[in-house]
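S.K.: coords please:
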Amino acid sequence: MTAFVPGMLPEEYEDLRAGVAKFADEEVAPVSAELDAEHEFPYGLVAKMGEMGLFGLPFDEEYGGMGGDYFALCLAIEEIGRVNQSLAITLEAGVSLGAMPIYRFGTEEQKREWLPGLTDGSGLGAFGLTEPEAGSDAGGTKTRATLDDGTWTVNGSKCFITNSGTDITRLVTATAVTGTRTSGSGGEVPEISTIMIPTGTRGFTAEPAYDKVGWNSSDTHPLTFDDVQVPEANLLGERGRGYANFLRILDEGRIAVGALSVGAAQGCVDESVKYAKERRAFGQPISDFQGISFKIARMEARVVAARSAYYLAASRMLAGMPFKKEAAIAKMIAGEAAMDNARDATQIHGGYGFMNEYLVARHYRDSKILEVGEGTTEVQLMLIARELGI
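M.R.: Here you go, the predicted structure:
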């Protein structure tokens, strides 16, 4: 097993990280405040990331990918998340939630049809799991799909779906109840499958975008399926394995969200160090005050711990070892680090930290969802406890 160690990356990974960091600093950071203020989806930056190959990092070259791996994707997400969480979640969701289910569970025909247009960044896929009454609770899924004469008819709704309503969204892969099955205890439980629904299909509506607290330049919509009809061949993976397959996708995604969270936490450290050295009070830089320097030191400690946690989870995943517990730990620790660092960075910046044009203010608004999305902190604790046998 190759264990990734912060600060000691193999050359190919370090070159990737440095290249994405340069892109983030020189091209993403200067326009991020305006994109956030205007709630504008960053089409130009997405196109640039496509040209850089970021959307294809973990996919085989035969499907238009870069032939890299999931850890490479995480490094890119971390560096972008350092300066713009909205853009980072666009990449994370487009790859690990949009394209990855097709890559993991699709037929060869499905992969060749859909992946090239997703791995090059010209199109985005979305992951339709959460509903008003269902997310972690699969039994609450209300969306239904019936199969008749080679056609699926889908009815229901989804909520909080990232990348689902852009001009370049190509499809949503949605969970739906397709029947019932007998559980291990002998009772009847929903049979949940996943079905690919291309945008533009009659009856598929991306409702008006949410008015969110943060991630203002990412795309998030509720979805409605009203007698949506797609071919039987649009079933993704084995019938009845939809939820189990999505759980695998979520385990991987938690590592990527952990990486995004580490980027946000690191961004707060960087901004706080810079500000504390420049801001003067009582005749000296505020970095000279122990109350400030200790706060920043604790912020840095959180970053190091969280980065180490997601590096470990990624190492185990790529080695083919069990990683569910490590992914849950990484996601939880990193999400909390991002939120704690954002709060401390805002405090260090004082009144300026409350102004939206400052990066730390955006991180303060953006970071809360990192303790909620792709499994709340409480869900991560449940998963960790379960993996411990309790």
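S.K.: contacts and neighbour counts: CA atoms only from here.
M.R.: Fine.
S.K.: Tell me how far the lengthiest strand in the chain lies from the chain's centre.
M.R.: In terms of residue count, the longest strand belonging to the chain (DSSP state E) is strand 169-182. Put simply, strand 169-182 sits 20 Å off its chain's centre (Cα atoms, centre = their mean, to the nearest Å).
S.K.: Any buried residues in that strand, and which?
M.R.: 169, 170, 171, 172, 173, 174, 175, 176, 177, 178, 179 (16 or more other Cα atoms under 10 Å).
S.K.: how about this one, so we can line them up?
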Amino acid sequence: MAVVRSMPTEEAEALLDLTRELVAKQVAPRAAADEDAAQFPRDVFRTLGAAGLLSLPYPEEYEGGGQPYEVYLQVLEELAAGWLAVGLGVSVHTLSCYPVAQFGTDEQRAARLPAMLSGELLGAYCLSEPQSGSDAAALTTRALADGDGYTVTGTKAWTTHGGVADFYTVMVRTGEPGPRGISTLIVPADADGLSFAAPERKMGMRSSPTAQVHLDGVRVPLADRIGEEGIGFKIALASLDSGRLGIAACAVGVAQAALDAAVEYARERRQFGAPIADLQGIQFMLADMATAVAAGRALYLTAARLRDAGRPFGKEAAMAKLFCTDAAMRVTTDAVQVFGGYGYTTDFPVERYMREAKVLQIVEGTNQIQRMVIGRHLTRP
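M.R.: Take a look at the predicted model:
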């Protein structure tokens, strides 16, 4: 289905065309088989890195793409429409790089970002713990000051790319209980004392490993702390504001893929002597699905433009994450309904879209948390 998008420059339009070509040739064709086999597509991320798609919203001086968030999110949408594990993986990698890019020193940015953004390295973001998911400020992973660094002990949970990432952006407790005692460290995958549990067995996103990360006396130099000690929770929240827009864009991508599949099927499937697309009941479903997709896209782009303009966008990011992911769940469920019994089989992709959409209502802050965030913005000075 043709989609009219906002492209500020010819360069951005070319970037989106490149993304579509890569998705059509190297991403979408292998999605179903790799999902069935729970095969992580590390080579795809290297390809995307070589094409410049892992670096889009970061400065050119550090080998970034220098693109506005508005453009980056539309690229994410295309990637997620082809394969959510890839689109979400790029979003998580971007989230993992954000603390260095935004809060690191000039020396840290120069030393780390080029490798992070080139595709040479893949990142993971470690905030949640087994007993502190939505209540992230209650994390207990402890980093004890030890000479010129820290010794870190604890367990992180629900880590996308856990066990396959090359570096981990880890929120740790360096001080008092609560949000003011949290700091941010970068931990390389080969650090002594770092290990990983077996990947979680999930209903969807099987090719994207999600695993606990165990830190048993991991030694982290002081130079690998990002920002001042005690501002880690501020870094985490700032990262999540941007990351939620990535989830919103991925949700719209999955919903668009489900809508396209449903429209195509409705045109071809014949019942009562005519295509089911001629039935008013089907047309109304497709109309509602298309409206939800368009509304979600407009919402995340509006939030992205605020971010690009340097204006506050936290409330709008929460709104976009909430609306787009709920819409993706409805649209994918309706797509299965359009397919009827066939939609419940693995012969068609809509059942996979439906399973994938569910996790988007949970990751990077459940939609109940998004409602709390929005409510606080509305009711507090």
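S.K.: mind listing the strands for structure 2?
M.R.: 123-126, 142-146, 149-160, 167-173, 182-188, 194-196, 210-221, 225-226, 270-271, 274-275.
S.K.: Look up the closest residue to the counterpart of residue 341 of structure 1 in structure 2, ignoring the ones flanking it.
M.R.: Aligned counterpart of residue 341 of structure 1 in structure 2: residue 331 (TM-score structural alignment). In space, and not counting its chain neighbours, residue 331 of structure 2 is closest to residue 289: 5.3 Å by Cα to Cα, 6 or more residues apart in numbering.
S.K.: What of residue 302 of structure 1?
M.R.: residue 337 (5.6 Å).
S.K.: Do I have it right that the match of residue 341 of structure 1 meets residue 252?
M.R.: No - Residue 331 of structure 2 is beyond contact range of residue 252, at 9.7 Å (criterion: Cα atoms under 8 Å).
S.K.: in the stretch 51-200 of structure 2, which spans are helices?
M.R.: 69-82, 84-103, 106-118 (DSSP state H, counting those that start in this stretch).
S.K.: which residues does residue 218 of structure 2 contact?
M.R.: Residues counted as contacts of residue 218 of structure 2 (Cα atoms under 8 Å, 6 or more residues apart in numbering) are 150, 151, 152, 153, 191, 192, 193, 194.
S.K.: Quick check on these: which are buried?
M.R.: Buried among the contacts of residue 218 of structure 2 by 16+ other Cα under 10 Å: 150, 151, 152, 153, 194.
S.K.: out of the residues you listed, who's nearest residue 88 of structure 2?
M.R.: The closest of these to residue 88 of structure 2 turns out to be residue 194 (Cα to Cα; 24.0 Å).
S.K.: what's the closest non-adjacent residue to the alignment partner in structure 1 of the closest one?
M.R.: When structure 1 is aligned by TM-score structural alignment, residue 194 of structure 2 is paired with residue 204. In space, and not counting its chain neighbours, residue 204 of structure 1 is closest to residue 225: 4.9 Å by Cα to Cα, 6+ apart.
S.K.: And the one you found? What does it align with in structure 2?
M.R.: Per TM-score structural alignment, residue 225 of structure 1 is aligned with residue 215.
S.K.: Could you double-check that its match sits in contact with residue 153?
M.R.: Yes - contact status for residue 215 of structure 2 versus residue 153: in contact at 4.9 Å, counting by Cα under 8 Å.
S.K.: So residue 310 of structure 1 sits against residue 333, correct?
M.R.: No - counting by Cα under 8 Å, residue 310 of structure 1 does not reach residue 333; the two are 9.1 Å apart.
S.K.: overlap in contacts of the two?
M.R.: In contact with both residue 310 of structure 1 and residue 333: residue 258, using Cα under 8 Å, 6+ apart.
S.K.: out of these two, which sits in the more crowded spot?
M.R.: residue 310 (29 against 24; other Cα atoms under 10 Å).
S.K.: So residue 204 of structure 1 versus residue 27 of structure 1, what's the distance?
M.R.: 35 Å (Cα to Cα, to the nearest Å).
S.K.: make that residue 337 of structure 1, sorry
M.R.: Residue 337 of structure 1 is 26 Å from residue 27 of structure 1, by Cα to Cα.
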